[in-house]
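A.B. asks: take this sequence and fold it.
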Amino acid sequence: MPQALAKPLNPSPASPAVRVSTRENNFDLVRILAAVQVAIFHASAHLQLPPEGVWAQLARVFQVFPGVPIFFVVSGFLISASYERKQELRPYLRARLLRIYPALWICFAVSLLVACAFGFLPLDVVFSPKFAAWCVAQVTFVQFFNPSFLREFGVGVLNGSLWTIPVELTFYVCVPALYALLVRGRARPTSNALLAVVALASFAVGYAMDTGVFGPPRSFQQRLVQATIAPHLHLFMLGMLAQLNWDAVERLVRGRFLLWVVPYTVLAMALHEQLVAGPLLTALARVLLAGTVLSGAFSARSLSAKVLRHQDVSYGFYLYHMVIINAFVEKGLVGRPMYLLAALGIAVIAALASWRLVEKPMLALKASRA
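C.D. replies: Modelled structure (predicted):
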């Protein structure tokens, strides 16, 4: 993810100059909390924790703040600003690839070692065409491909969380196209209206998916739609629209976290408990979630630096947590909260190693070529 927002070299009428220092926001903290939400949700389910108790209640609370949508909102804000800052397509794409792929490839290598250690990669599998195809998929942009020879390992998918990687990569490719078609050279009201139409279309697809239009939750059609940007693009564009209109949005979110998180939490809990329903309330909840995320990033702005000390460990934590949970499931370490804590602790260690040994050096390389 970009580490700062800077003034565009040639801001368009629809794009005000934005300048935000890495030391002036809590995006690193927002992302790690989102990653923890995803990990606790997965661990509670796959490690078979009792349906009642502290961890079960915590998982229910965390469901109100879904990690993946939060990632997408943050990406929309930061990635659009990164594109504006770089202006040229090649350095923009290079920076994005350096941020995603080196850590992803190391995680894949570790995942192979884990699968091998548990006996799921015998020589006849390793030398098969299906294994080669799976490896190519994992190191490119088809991470949701799940081969048959791993479906008996752990929860049945070696690293199921990585379905979001192709979605993020598609976001990166879409940003230059969105700017070229809907932003550059247009007045801001016109650009905002066009982007809003695209966002509403995406929301309609997402709402249809959530309400079963594309079939049951685990059906092939449902999984196919989920692996595209169609149902998720509106979340990315909420962040993008906020960044494009930051001169107005900043006054609404900076230092006003409670004014956003309280109404969002009330509405999200009501929707989750099915006390209320409908597309308008769901759309309002998405807008309130985006406002909560951005307000959290720009309230008590030194909090992230104090807690994380500029260590952006969210990506590594997200990459490794399901590999570790799979190992616990395969070993039969399930049913007790201590196993959840142990799995999350190991994920933290893996995330710190990924940050210090892989991601941070790549960010330095990216900066040296900027």
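A.B. asks: every contact and neighbour count from this point should use C-alpha atoms.
C.D. replies: Noted.
A.B. asks: and for Val173, the neighbour number?
C.D. replies: 14 (other CA atoms under 10 Å).
A.B. asks: tell me which element it is part of?
C.D. replies: Using DSSP states H and E, Val173 sits within helix 164-178.
A.B. asks: for stretch 258-270, buried residues please.
C.D. replies: 260-261, 264-265, 267-269 (16 or more other CA atoms under 10 Å).
A.B. asks: let's see this one next, to set against the first:
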Amino acid sequence: MDNKAAYLLGGTPARLLLSLIVVASHLGSLTGLYRNKFLFDADFAVSCFFVLSGFAMMHSYGKLQTQVNGWKAFYIQRFFRIMLPVWVLVALQVILLYAVSALPLSQYVNETTGRYVLANASLLNFLQQSLPGVFDNNGSAVVNGSLWTLKIEMCFYAAFPLLFLLAKPKKIVWLWLLWTLSVAYRLLLHQSHPVMSYQLPGQLYFFISGMLLYHYGWHQQCRKWILVVGWLWFIKNCIWGYQIIETPLSFPLILLAFCHSLKPLDGLLRKYDYSFTVYLLHWPIIQVAVHLFLMMGKKWQVFYLCYRPCC
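C.D. replies: The predicted structure follows:
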């Protein structure tokens, strides 16, 4: 695929839009000020991020794998792109959030704090999601509930060289098989074991969807058809919601509709892609705002507070 076709035009503004959807979703869920409709659905936005990630990895790894030890460079780049910001964030959260803790320093620094640092720095945040005395009076005491997706992203990076081998023309059927198995896993566990359904096996079909978009060049084809169907599906979901069985097809189509519609902004915003920063920082900022009672009738001001510090 040529370089022009390899780049998903509109991807940068789409990422920024998706990050704001995540902010709006968590603003509603953490404050209870409004109900999360599809327009403010973090699950939808995160799924689209995974599709974009699969697409981007096909392009970046495709260039690196032609180099000597290219796979090592790939792992190093991906590791530090995710882990360095996370380590800095975890350290800042522990230090700065002492200011809103209900406990003195002697009680704040304890085994729970150490467990929080180790768990979150290793992306195992489900092992310890709160800090001593922090946000105890909020609706949720979770310090940063957005970090759960990063372990899935890192697992995808770890497996990607093997998945890339399946994206060859003679082996692509195996990639389709993995896509099908992932969809089946998600559908089967969605009701009975919802937490398990959101782990890597149940998210893999979104990553693979991005890989298939790149492989077949579908993002360059049938643009008018994609725009019409994608936006109609988005409007339908905003009004009536969606079923999980729709997501393997509807989410990638809606994402492509976003990208094609926002394409004129791509060149302008490419230098200002703060989507990952917004994603990392918005949850603790909202939690601090809730703690300080900034929410009462000022939800859109808090939306601004969540985005502005990240820029």
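A.B. asks: TM value for the aligned chains?
C.D. replies: The TM-score (TM-score structural alignment, normalised by the length of structure 2) is 0.85; 304 aligned residues with a CA RMSD of 2.9 Å.
A.B. asks: so the helix holding Val173 of structure 1 corresponds to what in structure 2?
C.D. replies: Aligned by TM-score structural alignment, helix 164-178 of structure 1 falls on residues 149-163 of structure 2.
A.B. asks: quick check: the matching stretch compared with structure 1, mean distance?
C.D. replies: Taken over the aligned residues, the distance from stretch 149-163 of structure 2 to structure 1 averages 0.9 Å (mean CA distance after the TM-score superposition for structure 1).
A.B. asks: where along the stretch 1-150 of structure 1 do the helices fall?
C.D. replies: Taking DSSP state H, counting those that start in this stretch as the test, the helices found in the stretch 1-150 of structure 1 are 27-46, 54-62, 67-86, 89-117, 123-126, 129-139.
A.B. asks: need these in CSV with mean neighbour count, can you?
C.D. replies: Below are the helices of the stretch 1-150 of structure 1 laid out as CSV (neighbours: other CA atoms under 10 Å):
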stretch, mean neighbour count
helix 27-46, 22
helix 54-62, 16
helix 67-86, 23
helix 89-117, 17
helix 123-126, 11
helix 129-139, 15
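A.B. asks: what sits against Arg35 of structure 2?
C.D. replies: Contact partners of Arg35 of structure 2, counting by CA atoms under 8 Å, 6 or more residues apart in numbering, are 28-29.
A.B. asks: and Lys4 of structure 2, how many neighbours?
C.D. replies: Using other CA under 10 Å, Lys4 of structure 2 has 9 neighbouring residues.
A.B. asks: counterpart of it over in structure 1?
C.D. replies: That one, Lys4 of structure 2, aligns with Val20 by TM-score structural alignment.
A.B. asks: with Ala184 of structure 2 instead?
C.D. replies: Taking TM-score structural alignment, the alignment pairs Ala184 of structure 2 with Ala204 from structure 1.
A.B. asks: what comes into contact with stretch 176-184 of structure 2?
C.D. replies: The contact list for stretch 176-184 of structure 2 (CA under 8 Å, 6+ apart) reads 201-205, 208-209, 248.
A.B. asks: which parts of it are buried?
C.D. replies: By 16+ other CA under 10 Å, the buried positions in stretch 176-184 of structure 2 come out as 176, 178-179, 181-184.
A.B. asks: taking the centroid of structure 1, which residue is nearest it?
C.D. replies: Centroid check for structure 1 by CA atoms, centre = their mean gives Phe71 as the closest residue, at 3.3 Å.
A.B. asks: check the spacing between that one and Leu235 of structure 1 real quick.
C.D. replies: 9 Å (CA to CA, to the nearest Å).
A.B. asks: same check on Ser314 of structure 1?
C.D. replies: The gap separating Ser314 of structure 1 from Leu235 of structure 1 is 19 Å, by CA to CA.
A.B. asks: who's more crowded, those two?
C.D. replies: Taking other CA under 10 Å, Ser314 of structure 1 and Leu235 do not tie; Leu235 has more neighbours (26 against 21).
A.B. asks: so what corresponds to that one in structure 2?
C.D. replies: Per TM-score structural alignment, Leu235 of structure 1 is aligned with Phe206.
A.B. asks: my read is that that match contacts Phe55, right?
C.D. replies: No: proximity of Phe206 of structure 2 to Phe55 does not meet the contact threshold set by CA atoms under 8 Å, at 9.9 Å.
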